[in-house]
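> no FASTA, just this:
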């Protein structure tokens, strides 16, 4: 695993990122790898925001994982900042080898270094294996989440 580099994503990574996002039953329903225009526009917004950390894990020139970390300043918890981990994906051929753990540990360390007091994430209710993974890493299922589609 030491031969895997975690680095900020670049615009050149967009096709590989979208492929990772689409590489599961939920992503296959909502992602459109054949039309990269909306992803390029979103990437530009992410890259321009210093609170966003979109990273890729690269091994032997191949993108094998990704996640997005958002740093959120706040008033609650005595003015504490928090971090939100989203879109954790590991290439289907790489799952079970520790890369997901390494990505999440990178995110937690980055959040800690940025002064965050809390790291949170959400996971679709159907992703039971992902829930077990996050619990093994010390995350607690403490809240009930809600979404409103616009």
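Received, thanks. Since we're looking at a predicted model, the values are computed, not measured.

> all contacts plus neighbour counts: C-alpha atoms, from now on.
Will do.

> Tell me where this structure has helices.
14-21, 25-30, 37-48, 76-79, 99-113, 128-136 (DSSP state H).

> So which bits of the third one are buried?
By neighbour count on 16 or more other CA atoms under 10 Å, the buried set for helix 37-48 is 39, 43, 46-47.

> Packing partners of it?
If you count contacts as 3 or more CA pairs under 8 Å, 6 or more residues apart in numbering; DSSP states H and E, helix 37-48 packs onto helix 14-21, strand 52-59.

> I'd say residue 27 and residue 21 touch.
Yes: with contact defined as CA atoms under 8 Å, residue 27 reaches residue 21; the gap is 5.6 Å.

> and the two? which has more neighbours close in?
With neighbours defined as other CA atoms under 10 Å, residue 27 and residue 21 compare such that residue 21 has more, 24 against 14.

> pretty sure that one is touching residue 32, no?
No: counting by CA under 8 Å, residue 32 is not a contact partner of residue 21; they are 9.5 Å apart.

> try this one side by side with the last:
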């Protein structure tokens, strides 16, 4: 993947079906996403909310033939740590045909640079505990499991 030409850009509404396909392309996503056309209206509503929020960046990666990756960055202001801004990276997905070639590292380098450009002093993420490969990958990028994440489904 290191020599491949890929582009990173803000997602467009037309990209949402491809993003949903990526989100559904693993065991966890397959159980919670609804890919296919017509696309569930909730995806369009969520995209509209993300797109109009200046502290959200839904990004896609293209190789010229289509969308091969996606991620979302939430820029979070806070009072702790002297008003430190955080970049929260979520929904990272790479097309199965492009995994293992270095694209994930390139995506994170790009995402971290977006956080730096926005003045963030910390980048954080969550990952499902069952994603052992992803957790090893994040550790290799320098992320530390310094906190315990908790979720409450509503």
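Right, received. Where do you want to start? Not measured: the values here are computed from a predicted model.

> Give me the TM-score for this pair.
TM-score of the superposed chains, computed with TM-score structural alignment, normalised by the length of structure 1, equals 0.97; 150 aligned residues with a CA RMSD of 0.9 Å.

> Tell me which of the helices and strands packed on helix 37-48 of structure 1 lies nearest to residue 148 of structure 1.
For the helices and strands packed on helix 37-48 of structure 1, proximity to residue 148 of structure 1 was assessed by CA to CA; helix 14-21 is nearest, at 21.0 Å.

> Summarise which helices and strands that closest one is packed against.
Using 3+ CA pairs under 8 Å, 6+ apart: helix 14-21 of structure 1 touches helix 37-48, strand 62-72, strand 81-90.

> Switch the ones you listed over to TSV; also include distance to residue 142 of structure 1.
Listed next are the helices and strands packed on helix 14-21 of structure 1 as TSV, based on distance: least, CA to CA, whole Å:
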stretch	distance to residue 142 of structure 1
helix 37-48	28
strand 62-72	19
strand 81-90	15
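
> what's the closest of these to residue 5 of structure 1?
So among the helices and strands packed on helix 14-21 of structure 1, strand 62-72 is nearest, using CA to CA, at 9.5 Å.

> And the residue nearest the centre of structure 1?
In structure 1, the centroid-proximal residue (CA atoms, centre = their mean) is residue 67; its distance is 2.3 Å.

> Structure 1: which residue goes with residue 92 of structure 2?
Counting by TM-score structural alignment, residue 92 of structure 2 corresponds to residue 88 in structure 1.

> In space, what's closest to its match - neighbours in sequence excluded?
residue 67 (4.3 Å; CA to CA, 6 or more residues apart in numbering).

> That neighbour pairs with which position in structure 2?
Under TM-score structural alignment, residue 67 of structure 1 pairs with residue 71 in structure 2.

> Let me see the contact set for residue 24 of structure 1.
Residues counted as contacts of residue 24 of structure 1 (CA atoms under 8 Å, 6 or more residues apart in numbering): none.
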